[in-house]
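Engineer: Here is a sequence together with a model predicted from it:
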Amino acid sequence: MTDDGLASLLRQHRRRLGLTQEALAERAGVSARSIRDIERGGRVPRRHTVGLLAAALELADEHRTTFVAATEAIARRRTAPLNPLRASTGPATAGPVPRQLPMDVSDFVGRDEVLREILRALRPDEPSPRLVVISGPAGIGKSALAVQTAHRLASSYPDGQLYVSLHGTTGQPLDPSDALAHLLRSLGRPDGAIPGDAGARAALMRELVVDRRLLLVLDDAAGHEQVAPLLPAGSSAVLVTGRPPLTGLPGSTAVDLMPMGDAAALELFTRIAGRSRVEADPGSVAEVVRACGGLPLAVRIAAARFAAHPQWTARLLADRLGDERRRLAELRHGDLAVRTSLQLGYQALSAPAARSMALLGSLPVATFPEWAAAALLDVPAATGAGMLRELLDARLLDEVGVDPAGQLRYRFHDLTRLFARECQDAHDADGESRAAVIMRAATIWLGIARQVREALQGQRLYLDDPRIAAALGDDRVVHAARQRPVDWFEAERETLGSLVLACADAGGHGIAGALTGTMADFCELRGHYTDWHRMSSAVLAACRRSGDGPGEIAMLRSLGFAQLELDDLDGALEQLRAARTLARQLGAYPSAAMAAKEIGYVLGLVGRLDEAEGMLRAAEEELDRIGRQDTRALALTNLSFVLRQRGELDESVEIARVAQALGEAQRSRFVQAYAGRGLAGALLAAGRGDEAAGAAQRAAELYREIGDPIGEGQSLRALGEAFARDPARQVEAERLLRNAADLFREHPYPWGLALTELSLGELLARSDAPEAADVLRSSLRFWAAEAVPALQARALVALAGAEERRGRDARGLWEQALGHYSTIGSPAAAALADRLSRAGRVGLDD
């Protein structure tokens, strides 16, 4: 057929069917511009010939005779340059045209980007090989996507579409030789003409299809060995689906399907269940979709059940799926069941891999590191890694990636995790319940966490419970974790917190308390105060239920400190005083001394300076007596702060130096940093700015070394305040203060941010910067809400000065500041009253 003849046929049949040039272009797999050029009488490019002819065949089946002739002509044009010997002997005998694709899914939604990627890879004008492998876990929609894609490509492959289910997940995968026999029959070969040898079958298959443009769909492949013999030669395209990724197939485009997004899952549910019922209660439907975890099979089942029960409400379905113990049982409709699809993969596992899945799935964690499998099963690391690889190949486990500590992490899909828990429940008869597995896992993480905490350079709170034994952990895992202790705790923070709550709920208050105590130093270091508070509250309640007095003391202190960092000063005092009282009753004197140190610190913050000094001096003596010198140094630093507030500046400096010396003697970088920051504050108050700057600089460096951004920010603030005293270093001071504020925003610490805003506002006010008043008001609001009179007064004084510089009346601000200073007995009260009196604004007796 000539180019003009083919162009004429295309134009005639397109117009008969009412198609646009763009629609024809899409069917033929060419550009709309090419269609316009051809219909205007242009030359038909050789690479487009077959696609255009295929489109003509699909559009005008009633003109079969005409187009059969055209097919033979085009086949001769196509094969001549590829195989000149064949051209001399005439065309191959045409076989049947198989159309084996399963019915298309009418409610297919989502996957638009992936679908476009596959269509591009399988276009007829793409160079060979045209091979796409779609992989993913059970129920993710691999087959639906493959069938949808195949139907869209059917017109581009006019010599037929073949479909074979390879039964890869059934436990009895189809033998490649049997699959080849099926394909050969589909291509017109009778049984008597099919060789018995698998290699000969594969060779014959390649010979039959080399001159054909076929689309082959191989669904549910088990692995490379099953697929490789089935791959055709020539211009055909192949679409493979399977749970394993099969990335080893040469020239393949790999597509690994992820769970659907919320919007696509909701649209799928709506198409099946009906829009009116969805719109009647969209909130409950959203809960249903979330319970399905983005798994198309689960969404389809839930929607089908909803559609089959017109009397059900969306709220009823959401509640049924909300119960994790029943969720898999609820996700069943007719012959569709999520549990069944998971069971197929589970049954194919080796016994050790199946056991590892049950154990790991029992853990109440979102992700877990690679070493967890070996640790739970008490096997070598390589054996544990092999079990995980088997789970990955079965697509019962997902690889998350490398965490901040350099550990490879894994996770189960929510529904797979529920199935794994069911598997563990079946193992209860072997003597280990799920609760026991969780406790055992907690001891494993505790053992590693204790050793990693030692590398944090500075135990602060002494809240761990030494009565609780822990596993030692793999030496290589521990060594790697200790090299990056902050990163390790960050990577395991969510896991450790989940284990704490699960153990507390299951009656394991001891292990839960030990884990909380081990994590407390890290939480305080990195500002994870909400996590700390949640764990402490849960374990405190568990200790009280079990009558564990020592555990209760530790958790009262833990909760008190967490509330302090969360700016609940009254709540902190209540918990810490209860801890000291109980510790004295039980003779736990170290705990009583540390609680006293913490009580004194809080009293100093709220301006109750006399009480604070008495409590801190008592704590310092008790800590010295029991030999806890590092904690004694912290108590002395807090005492220095209280004395500074009272105007006793020389003693404040002297005590801060004693604290710093204790830190150096203990070789504790944290204590040195903490005491150094306190010394900087004392020196600054004493007017010794250069010395203060040196102490603050050193403290900031130490905090940075141990990975404490909160301490670093506090030290940078002190350094900025020191530089602010020097007129030549105002710009540098402002930069330091803004850097400190950024740290407190990045690692949320409202107290430090408000204190830094106070220092920054004072600096800006001195230079009449327009933003000074706004910055100071922000700080003042915080101190007023926290009821910290000393800092309220300081903020009011700075704000009053800023307002006066702008010509505004600041009388009320000065008076409020005087009131706060008088309440705490600060020496600043007399000086401020004298100033106001001389200004004629308020008398000393008012």
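Structural biologist: On my side now, so go ahead.

Engineer: from here on, contacts and neighbour counts on C-alpha atoms
Structural biologist: Fine.

Engineer: What distance do you get for Tyr341 to Gly384?
Structural biologist: Careful, residue 341 is Ser; it's not Tyr. 25 Å (CA to CA, to the nearest Å).

Engineer: so which helix or strand takes in Ser640?
Structural biologist: For Ser640, the element it lies in under DSSP states H and E is helix 629-645.

Engineer: Excluding chain neighbours, what is closest to Leu776?
Structural biologist: Distance criterion CA to CA, 6 or more residues apart in numbering; nearest residue to Leu776, sequence neighbours excluded, is Gly761 at 5.1 Å.

Engineer: tell me which residues of the host helix or strand of that neighbour are tucked away?
Structural biologist: Gly761 belongs to helix 750-766 when assigned by DSSP H and E. By 16 or more other CA atoms under 10 Å, the buried positions in helix 750-766 come out as 750-765.

Engineer: Which helix or which strand is home to Gln459?
Structural biologist: Counting by DSSP H and E, Gln459 is found in no helix or strand.

Engineer: so who does it touch?
Structural biologist: By CA atoms under 8 Å, 6 or more residues apart in numbering, Gln459 lies in contact with 453, 521, 670.

Engineer: Of those residues, just say which sits nearest to Ala203.
Structural biologist: Nearest to Ala203 among the contacts of Gln459: Arg453, at 63.5 Å, using CA to CA.

Engineer: Contact partners for the closest one?
Structural biologist: 459, 485, 518-519, 521-522.

Engineer: before we move on, the earlier item: just to be sure, which of the contacts of Gln459 are found in helices?
Structural biologist: Counted as lying in helices by DSSP state H, out of the contacts of Gln459, are 453, 521, 670.

Engineer: Tabulate those residues (CSV), appending distance to Pro352.
Structural biologist: Formatted as CSV, the ones in helices among the contacts of Gln459 follow (distance: CA to CA, whole Å):
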residue, distance to Pro352
Arg453, 33
Asp521, 38
Phe670, 45
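
Engineer: next structured bit after the helix or strand hosting Ala358?
Structural biologist: Secondary-structure assignment from DSSP H and E places Ala358 in helix 351-362. Beyond helix 351-362 on the C-terminal side, the first helix or strand identified by DSSP H and E is strand 368-369.

Engineer: just how off-centre is that following strand within its chain?
Structural biologist: Relative to its parent chain, strand 368-369 has a centroid offset of 13 Å by CA atoms, centre = their mean, to the nearest Å.

Engineer: just checking, what packs against it?
Structural biologist: Where contact means 3 or more CA pairs under 8 Å, 6 or more residues apart in numbering; DSSP states H and E, strand 368-369 is packed against strand 408-411.

Engineer: ok, and here's another one to check against it:
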Amino acid sequence: MLGTSASGTGPERLAFGILGPLQVQGPHGPVRIPPGRQETIFAALLLEANRVVSTDYLVDLIWDEDPPDTARTQVQICVSRLRKILAEAGLTAAIATRPPGYRLETGDEELDLTVFNRTVGEARVLVKEGRTAEAAELLRSVVDLWRGPCLSGVASEALRTKALRLDEDRLAAIETHLELELGLGRHHQLVGEIGRLVHEHPLRERLRAQYMLALYRSGRQAEALDAYRAGRDLLVEELGLEPGEDLRLLETAILSGDPALQPDARPREPVAEPPRRAPAYREEKPHQLPADTADFVGDPGLTGAVADALGTAGRAVPVVILVGRPGVGKSTLATHIAHRLGDEAFPDGQLYCDLRGTSTEPVAAKEVLGRFLRALGIPGTVIPDSTDERAEMYRTLLATQRTLVVLDDAAGESQIAPLLPGSGNCAMLVTSRARLTGLPGARRFELDVLDVEQSIDLLRRVVGPERTDREPQAAVALVRAVGGLPLALRIVASRLAARPHWSLASMVQRLADERHRLDELAHGEMTVRASLSLTHDGLPAQHRRLLRLLSLADGPVLPGWLAGALLDDDRPRPADLLEALVDVQMLDVVAVEPTGEFRYRFHEIIRMFAREQLAEHDSPAARRAAAERMTGGWLALAEQAHRKIYGGDFTVLHGRAPRWRFPDGYAAELLADPLDWMDREHVNLVAAVDQAAQAGLDEACWDLATTMVSLFEPRGYTDLWERTHQRALEAVRRAGSERGTAALLASLGTLHLNRRQPALSRAYLDEALALFDRLDDRHGAALCLRDLALLERLSGRDDRALELYELAMRDFDRVGDIVGRAIVLTQSVPIVDRRGEGERALARLEEALAIYRSVGYSGGEARALRRLGQMLLQRGEAVEAEGKLAEALALVRAGGDLIGESHLLGNLGELHLALGRGERARPFLLQALAIREQIMDADGAAAIRRELDGLPEAPGGPDPLRAALPEG
């Protein structure tokens, strides 16, 4: 077995170990990885777990400077054998093929290095919160994951260098927990332990300083001074150096008996606040960067200077702006540097957003803040509406973190200013065509074109060294023809790579002819446009058409299925159609779907070029038909996602817009987690609503907008809810669609009901109900009546509310919407119960619960269970109530509903308080408080603190309390 992590990871879950000899533990025992190439490759993948390792790197790792021609094939064979070993051992980890290489996908608790890094991060947070004893305990336990020198026994010098860095991290963690424990007054207990460590690592000055301090505080001043002299002699003898300033100052302080050397706390252990277990909902730190470029070429001096500027922490936030003309490689360099800095410089993650500053509608700072807050763990339902309040919450969250913020293609200072972190621990990297001189303290780096040597290097990487070296003069001429512009060079080089029978000289001539044809353009634009025209014209007709049609999509990152929809091609893997465009650099691969398919992105210049070609070669009717298929694809997926969430077409209205039919099984694979899919694609879905409105596809427009409420409501995307609906409302009113108008008005009524704006909600609902009545649309009427009933209930008018609920239920029954009926039953229960009809209320809840379970709608089931638990508690049936509340808690945790989780934890705490079990109530209330504090809900947190303040002190300190914490 490999050991146990500090945060409770049992050895049975820790499948992989590199903190010592390489070990793999399967469900049935140890798993042998053959020594040699397979062991080296597997170790390299584990060191970069959940990140892509390029095939070129693996080749260099095994063969150093002279790989055979079959090197890449041999790496593929090794990976194939490793996959087989993992599968036969029953391990869930998988080695996925991801350009430009492979990625070993492991769980959070499967690799000892992952556990170590996460736990050190948790300890860092505890220190910042003043919870020193807990931090020290965490660090002390996690260093025990080491079973010897990292990756000992793996024969690779390159990996050994990385392993030594990790061994250094272990020593740093040891030194840190010793420093924390010395601060807690534990010097007597630590003297022997630190002495042994100094003997093992005699040149580490921090350890020696800790040893001196422990000796001095234990009344052994002479021995402390002897330890200094022994260390000084060793440093002089071994390295020819005097001790560092810190060690010399410590010697002086000991000699003078400086009072500052005494600990703040004497040996009595301070009573820590009750432990707050990391809640089960906690998200991983954000890693939002696009993929790095495998064949990156750039100025090492510039790359190093930018990295250094970002890594300089201080009081002010380091801000670096990369400025340059289109195609010069700003985005590529920013992504490369951000990956290079990675978790080592910014252990709390990287936030990324393409601001689309050069498009007609740049992304607003308010929307970016919403995205970033969600990535940082704040549920959408508590994200404020105003930009200023979002910025305040964002700065507060980042205040104790080291996070890198990367903003690509910024339009101006006003777009960036609200996104600046407030702490110098973080850094911001921005790319822009503008110089952005209004950002004080920012460092600007002007990107120039590649020089001849760098350009030739890039050409050799794309075209191949043999072809490039065979025509050295033509290679230089080609570089000069594109002016050293990286985007243009990549495009023409990829064209050459796709045509091995073409000479470099012929490409120079073709490019010269194309440039003469475009000689009215400015130099930089001309270079790119000439390269694009040359590559575009040389593509087969189908690929040219796909490139043109793909420009219809407005989203920043595009899924592969769009190719099938745009061409009306029903092949099983429509993303295959895009590979030819990737090969010639007309499209970039930037991410991978959970299904294993890739996601793509246009360079903005290429998108503009493709749209020009679209206008020139495709008729308005052809463009509209393609847009209809594309929108039909989004609508089909959104509709199926709603069905999977609610168990059918319940509580939603649909129009007559055509859906694009996906290949068999394709949509089901994409929608394995329907709410997660909608969340990942929400930017594209919102863009599709806009595109449908622009194209005059009003039926698809309102249908897609209202279907997306399945995401907007539970995740709190209220600003997008309003934006899409107002956009669609313009479209349906322009088209004269009464049903679409009514559906959108009803949904806007629900939105303002969620926002606690009853007057506005009622106005929308009344107008929608009048339209539905005129159309005799009972399903739409039922949705309005349900929400109007809730408005009456919230206003205290129970009789009118119950009357409207009965009307809504009658209409839901008429159209067969059983989930609509169940929601009415659930919402009406408080009124029925207040009237003293407890049995009738319980019967309503039981019926609603049966409906939710029959269709698999877990959100409704959790709400009904919670209400049922509260009612049972009121009736004195505590055991049954606790069971229902615990069931509901498990459901909301599985669904990632933080607000629901905090409510239910509070309910369980209240249940135990009502039964006089204060100590059983405390851990539930503490966990509810932890959620409220993390999501920055000050009012909710204050209410829970008031309950906690009324509890008696916990006997026996923190340890019994930790044992009492409920499992999450």
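Structural biologist: Cool, got the structure. None of the values given here were measured: they were computed from a predicted structure.

Engineer: who's in contact with the helix holding Gly761 of the first structure?
Structural biologist: In contact with helix 750-766 of the first structure (CA under 8 Å, 6+ apart) are residues 567, 710, 713-714, 717, 721, 724, 730, 734, 737-738, 740-741, 744-745, 771-773, 775-776, 778-780, 782-783, 795, 798-799, 801-802.

Engineer: Could you do stretch 737-744 of the first structure as well?
Structural biologist: Taking CA under 8 Å, 6+ apart as the rule, stretch 737-744 of the first structure contacts 709-710, 712-714, 716-717, 720-721, 750, 752-753, 756-757, 759-760.

Engineer: measure the aligned partner of Tyr674 of the first structure in the second structure to Val832 of the second structure for me?
Structural biologist: Aligned counterpart of Tyr674 of the first structure in the second structure: Arg863 (TM-score structural alignment). Going from Arg863 of the second structure to Val832 of the second structure by CA to CA gives 17 Å.

Engineer: Please say which of these two ends up with more neighbours.
Structural biologist: Arg863 (24 against 19; other CA atoms under 10 Å).

Engineer: What count of nearby residues applies to the residue nearest to Arg794 of the first structure when sequence neighbours are not counted?
Structural biologist: In space, and not counting its chain neighbours, Arg794 of the first structure is closest to Ala817: 7.1 Å by CA to CA, 6+ apart. As a burial measure, Ala817 of the first structure scores 25 neighbours (other CA under 10 Å).

Engineer: What is the corresponding segment of the second structure for the helix or strand harbouring Ala817 of the first structure?
Structural biologist: In the assignment (DSSP H and E), Ala817 of the first structure maps to helix 811-823. The aligned range for helix 811-823 of the first structure in the second structure is empty, by TM-score structural alignment.

Engineer: now for that helix, which elements pack on it?
Structural biologist: In terms of contacts (3+ CA pairs under 8 Å, 6+ apart), helix 811-823 of the first structure is packed against helix 789-805, helix 828-838.

Engineer: What residues sit buried inside the first one?
Structural biologist: Meaning helix 789-805 of the first structure. 789-803.

Engineer: That helix vs helix 629-645, what angle?
Structural biologist: Taking axes from the mean of the first three to the mean of the last three CA atoms, to 10 degrees, one finds helix 789-805 of the first structure and helix 629-645 inclined to each other by 40 degrees.

Engineer: go on, the shortest one?
Structural biologist: Direction vectors for helix 828-838 of the first structure and helix 629-645, defined by the same axes, to 10 degrees, enclose an angle of 20 degrees.

Engineer: what helices or strands is helix 828-838 of the first structure leaning on?
Structural biologist: Judged by 3+ CA pairs under 8 Å, 6+ apart, helix 828-838 of the first structure is in contact with helix 811-823.

Engineer: go again using 10 Å as the cut-off
Structural biologist: helix 789-805, helix 811-823 (3 or more CA pairs under 10 Å, 6 or more residues apart in numbering; DSSP states H and E).

Engineer: and if you look at the longest one?
Structural biologist: Under the contact definition 3+ CA pairs under 10 Å, 6+ apart, helix 789-805 of the first structure sits against helix 589-605, helix 750-766, helix 772-786, helix 811-823, helix 828-838.

Engineer: any idea which of these is most buried?
Structural biologist: helix 589-605 (a mean of 25; mean count of other CA atoms under 10 Å).

Engineer: now the helices for the stretch 351-500 of the first structure?
Structural biologist: Under the criterion DSSP state H, counting those that start in this stretch, helices of the stretch 351-500 of the first structure are mapped to 351-362, 371-377, 381-393, 414-426, 434-454, 475-483, 485-505.

Engineer: Tell me which of those approaches Val109 of the first structure most closely.
Structural biologist: Across the helices of the stretch 351-500 of the first structure, closest to Val109 of the first structure is helix 414-426 (CA to CA), at 21.3 Å.

Engineer: Over in the second structure, find the residue span the closest one aligns onto.
Structural biologist: Using TM-score structural alignment, the residues of the second structure aligned to helix 414-426 of the first structure are 604-616.

Engineer: what's the average distance of that stretch to the first structure?
Structural biologist: With mean CA distance after the TM-score superposition for the first structure, stretch 604-616 of the second structure departs from the first structure by a mean of 1.3 Å once superposed.

Engineer: Okay, buried residues for that stretch please.
Structural biologist: Those would be 604-607, 609-611, 613-614, for stretch 604-616 of the second structure by 16+ other CA under 10 Å.

Engineer: Equivalent analysis for stretch 515-526 of the second structure, please.
Structural biologist: 515, 518, 524-526.

Engineer: and what of stretch 167-184 of the first structure?
Structural biologist: So stretch 167-184 of the first structure, judged by 16+ other CA under 10 Å, has buried residues 167-170, 173-174, 176-177, 179-184.

Engineer: okay, how far is it across that stretch, tip to tip?
Structural biologist: End-to-end distance for stretch 167-184 of the first structure: 19 Å, by CA to CA.

Engineer: Quick check: Gly663 of the first structure touching Ala699?
Structural biologist: No: here Gly663 of the first structure does not reach Ala699: they are 12.0 Å apart, not a contact under CA atoms under 10 Å.

Engineer: Spit out the residues that contact these two alike.
Structural biologist: Jointly contacting Gly663 of the first structure and Ala699 under the rule CA atoms under 10 Å, 6 or more residues apart in numbering are 669-676.

Engineer: picking that back up, just put the buried residues of stretch 604-616 of the second structure in a markdown table and tack on distance to Arg165 of the second structure.
Structural biologist: Listed next are those as a markdown table, based on distance: CA to CA, whole Å:
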| residue | distance to Arg165 of the second structure |
| --- | --- |
| Glu604 | 40 |
| Ile605 | 42 |
| Ile606 | 42 |
| Arg607 | 44 |
| Phe609 | 47 |
| Ala610 | 48 |
| Arg611 | 50 |
| Gln613 | 52 |
| Leu614 | 53 |
